[in-house]
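Chemist: Build me a model from this:
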Amino acid sequence: MSQRKRLSNTQSSSQNKRQSSSSVTQEEDEDATFTQPSTSQVQRGLEKLTPAQVDQKTAEVVQYFLMKDQKKIPVRRADLVKYVVKDYRTIYPEIIKRAARTFEQVFGLKLVEIDPKHHMYILVNNLETATSRAAPVECPTNPKMGLLFVILSVIFMKGGTVKENLIWNTLKKLRVDPGQKHEEFGDVKKVVTDEFVRQKYLEYLRIPHTEPVEYEFRWGPRADAEVSKARILEFMGKLHEQDPRSWTQQYREAHATQNSS
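Modeler: Now for the predicted structure:
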């Protein structure tokens, strides 16, 4: 009886994985069928529409991005075209250009493509970057962002890649035990390995040829776009009462990144 049940669970699990894989492939296929319209195609498309129609569709795109950004979920071009742009796909470049301008001028946000291969976009705080003030992640105002900031700091100071055990041990020292439900974060492990990964702040990757299986963390593309490594180094310097320049390699990397942005 128990053997049949285990077999059934295994089959169900593999079926779910196949369905999930099929869903991802289908989404990628949908995006592959979308060809970026040429300038002349966009111009012809605009001639068939009223300014009010274009403005309305741009507003819908802006609203969609802002809704996703509340949960820090990156926006895929395939989803944007399928669910929002729809019949206006021939003027997609113009809509995105106008939406980006709206984000900059009205909201002080910058539209950034963090994954050119899969065409994924996020919004970053443009005003705060422009005035060299700390972005929200760099001076966390809520506990969850504070948790993320600690993890990003550990990864950066350890050379860009760390085994997950180091992260869990660091959090335990801060009285955040990934094995216990936390009053503020709930399931800590799920927040770190699922939520932060989906939001593209972290990458959580299996280390090849490990038995038992081990995982490692790296910065995700959203962290690269939003978080200043120079500020992390300043934070660590204050924490350890140490000159940031004493971490030679990290200092060089942090300021090389800052100068190139």
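
Chemist: Please count neighbours and contacts with C-alpha atoms only from this point.
Modeler: OK.

Chemist: where does the residue nearest to the spatial centre of the chain land in three-state SS?
Modeler: Geometric centre of the chain, nearest residue: residue 200, 2.4 Å, by C-alpha atoms, centre = their mean. For residue 200, the secondary structure call by DSSP: H, G, I helix; E, B strand; the rest coil comes out as coil.

Chemist: pretty sure it is touching residue 224, no?
Modeler: No - Residue 200 lies out of contact with residue 224 (C-alpha atoms under 8 Å); the separation is 9.5 Å.

Chemist: OK, contacts around residue 44?
Modeler: Contacts for residue 44 (C-alpha atoms under 8 Å, 6 or more residues apart in numbering) come out as none.

Chemist: That should have said residue 250, apologies.
Modeler: Taking C-alpha under 8 Å, 6+ apart as the test, what residue 250 contacts is 156-157, 159, 233.

Chemist: What distance do you get for it to residue 60?
Modeler: 42 Å (C-alpha to C-alpha, to the nearest Å).

Chemist: Report how far apart the opening and closing residues of stretch 113-129 are.
Modeler: Termini of stretch 113-129 sit 17 Å apart (C-alpha to C-alpha).

Chemist: quick one, helices of the stretch 151-261 of the chain?
Modeler: Using DSSP state H, counting those that start in this stretch, the helices of the stretch 151-261 of the chain run over residues 164-173, 188-190, 196-198, 221-226, 229-240, 248-260.

Chemist: and this one, so I can compare the two:
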Amino acid sequence: MKSGDIPEQGLWDYLAKLHITNDRKHAYFGDVRKLVTQTFIKQAYLVRTKKVVEGMNEDRIFIGWGVRAEHELSKKDILESMCKLLGRPSICYMAQHTAAYGPMRNEDDEDDVVEPTPK
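Modeler: Okay, the predicted model is just below:
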């Protein structure tokens, strides 16, 4: 849920923490590699781009939100679902919380923006 795109390997590493790997069939998602690199790309939920990264000999592949995901998926719903899955409050993910809900406001003064502090 980072803003922008992430290295493809970073996506695989994160999914592996959730016991979703790209090297074997998943009980619910099936062929995860094909789902991410082909199906979601064709359906415009994700975009895959090759970028030159300074200090790296080879270009790297990055994954980002596609136009369909931007229009059909709510950042709030995704954040809350991930937090429920991980057992953490959404405020633990400051950048994503702000992207989903906007900056927190002080109740006493609507003009004051309060940055949330994770516990």
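
Chemist: Please tell me how far the helix or strand encompassing residue 40 of structure 1 is from the chain's geometric centre.
Modeler: Take DSSP states H and E as the rule and residue 40 of structure 1 turns out to sit in helix 39-47. Chain-centre distance of helix 39-47 of structure 1: 32 Å, with C-alpha atoms, centre = their mean, to the nearest Å.

Chemist: Where in structure 2 does that helix fall?
Modeler: Mapped onto structure 2 using TM-score structural alignment, helix 39-47 of structure 1 covers no residues at all.

Chemist: Report the buried residues of that helix.
Modeler: 42, 45-46 (16 or more other C-alpha atoms under 10 Å).

Chemist: Can I get those in a markdown table including distance to residue 209 of structure 1?
Modeler: Formatted as a markdown table, the buried residues of helix 39-47 of structure 1 follow (distance: C-alpha to C-alpha, whole Å):
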| residue | distance to residue 209 of structure 1 |
| --- | --- |
| 42 | 50 |
| 45 | 53 |
| 46 | 54 |
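
Chemist: Could you list which residues are in contact with the residue mapped onto the residue nearest to the centre of structure 1 from structure 2?
Modeler: Following TM-score structural alignment, the counterpart assigned to residue 200 of structure 1 within structure 2 is residue 44. Residues in contact with residue 44 of structure 2 (C-alpha under 8 Å, 6+ apart) are 66-69.

Chemist: same deal with residue 216 of structure 1?
Modeler: By C-alpha under 8 Å, 6+ apart, the neighbours of residue 216 of structure 1 are 161-164, 204-207.

Chemist: what about the helices in the stretch 1-150 of structure 1?
Modeler: Using DSSP H, counting those that start in this stretch, helices in the stretch 1-150 of structure 1 cover 2-32, 39-47, 51-70, 77-80, 92-102, 126-130, 143-157.

Chemist: by contact count, what packs against the first one?
Modeler: Contacting helix 2-32 of structure 1 under the criterion 3 or more C-alpha pairs under 8 Å, 6 or more residues apart in numbering; DSSP states H and E are the following elements: helix 77-80.

Chemist: Residue range in structure 2 corresponding to the helix it packs on, please.
Modeler: Counting by TM-score structural alignment, helix 77-80 of structure 1 has no counterpart in structure 2.

Chemist: Report how many residues lie close to residue 102 of structure 2.
Modeler: Residues near residue 102 of structure 2, counting by other C-alpha atoms under 10 Å, number 11.

Chemist: Check residue 41 of structure 2 too.
Modeler: Counted by other C-alpha under 10 Å, the residues lying close to residue 41 of structure 2 total 19.

Chemist: cool, the one 5 residues further on as well?
Modeler: Here the number of neighbours of residue 46 of structure 2 (other C-alpha under 10 Å) works out to 22.

Chemist: close enough to count as contact, it and residue 69?
Modeler: Yes - using C-alpha under 8 Å, residue 46 of structure 2 is in contact with residue 69, at 7.1 Å.

Chemist: what is in contact with those two at once?
Modeler: Common contact partners of residue 46 of structure 2 and residue 69 (C-alpha under 8 Å, 6+ apart): none.

Chemist: residues contacting the residue mapped onto residue 230 of structure 1 from structure 2?
Modeler: In structure 2, the residue matched to residue 230 of structure 1 (TM-score structural alignment) is residue 76. Residue 76 of structure 2 makes contact with 97, 100-101, according to C-alpha under 8 Å, 6+ apart.

Chemist: Give me the buried subset of those residues.
Modeler: Neighbour counting by 16+ other C-alpha under 10 Å classes 97, 100 among the contacts of residue 76 of structure 2 as buried.

Chemist: how about the contacts of residue 76 of structure 2 in a markdown table, adding distance to residue 57 of structure 2?
Modeler: As requested, these are exported to a markdown table (distance: C-alpha to C-alpha, whole Å):
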| residue | distance to residue 57 of structure 2 |
| --- | --- |
| 97 | 35 |
| 100 | 36 |
| 101 | 39 |
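
Chemist: Looking at the contacts of residue 76 of structure 2, spot the one nearest residue 37 of structure 2.
Modeler: Ranked by distance to residue 37 of structure 2 (C-alpha to C-alpha), these are led by residue 100 at 25.7 Å.

Chemist: doesn't residue 75 make contact with that closest one?
Modeler: Yes - between residue 100 of structure 2 and residue 75 there is a contact at 5.0 Å, judged by C-alpha under 8 Å.
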